[in-house]
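In: Sharing a model that was predicted from the sequence below.
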Amino acid sequence: MAIYESEHTKFMREWLKAHPEELEVQRQGRALWWDKPQDLKETAANTASSVKNKAYYYQNEV
């Protein structure tokens, strides 16, 4: 029994074989937004300084 592979997945595999330079562009784009070093102290400070939301956000205070 064969494992299903969508037409899009097949297209992308073939396209990346024909254009291997795009993998480097993909890595650069990912590094631009996601692959950043994490500062645990800064993350903890951001979490501690957040304001808790109300149970029902749109409720008016009377």
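Out: Cool, got the structure.
In: switch to C-alpha atoms for all contacts and neighbour counts from now on
Out: Noted.
In: How much space separates residue 56 from residue 49?
Out: Shown here: residue 56 relative to residue 49, a distance of 21 Å by C-alpha to C-alpha, to the nearest Å.
In: right, I mislabeled it, should have said residue 10
Out: The value you get for residue 10 to residue 49, if C-alpha to C-alpha is used, is 47 Å.
In: same deal with residue 19?
Out: Taken as C-alpha to C-alpha, the spacing of residue 19 relative to residue 49 amounts to 46 Å.
In: Which strands and helices lie in contact with the helix or strand where residue 22 lies?
Out: When secondary structure is defined by DSSP states H and E, residue 22 falls within helix 21-33. Counting contacts by 3 or more C-alpha pairs under 8 Å, 6 or more residues apart in numbering; DSSP states H and E, helix 21-33 is packed against no other helix or strand.
In: Next up, a structure to set beside the first:
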Amino acid sequence: MPKFTGYVSDHTKFIEELKSKTPGMEERQQEGRSLLWDKLPISLDEEARTRESRLRQNAYPYQNKF
């Protein structure tokens, strides 16, 4: 099955142009990603402690109990 290599979308052109104009952008993206997503796995004991320490919330927190 042949690949079509002649077409480049406007989005791809924009991203390539943006990357060429702003050096270091990909490194900053990786740093930002690592802050939010690349977390070390936690142990099962720590996960159980976290689960047990959560406060239970009522289904309707704004309803007063009479």
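Out: Okay, I see it. Quick caveat, the model's predicted, so the values are computed rather than measured.
In: quick one on the thing from earlier: which residues of structure 2 does the helix holding residue 22 of structure 1 align to?
Out: When structure 2 is aligned by TM-score structural alignment, the counterpart of helix 21-33 of structure 1 is residues 24-36.
In: How about the contacts made by the alignment partner in structure 1 of residue 53 of structure 2?
Out: Alignment note (TM-score structural alignment): residue 53 of structure 2 maps to residue 49 of structure 1. With contact taken as C-alpha atoms under 8 Å, 6 or more residues apart in numbering, residue 49 of structure 1 is in contact with no other residue.
In: residue boundaries of the helices in structure 2?
Out: 10-21, 25-36, 44-53 (DSSP state H).
In: Let's have those helices in CSV, adding distance to residue 66 of structure 2.
Out: Listed next are these as CSV, based on distance: least, C-alpha to C-alpha, whole Å:
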stretch, distance to residue 66 of structure 2
helix 10-21, 58
helix 25-36, 43
helix 44-53, 27
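In: between these, which one is nearest to residue 64 of structure 2?
Out: Residue 64 of structure 2 lies closest to helix 44-53 among the helices of structure 2, at 24.2 Å (C-alpha to C-alpha).
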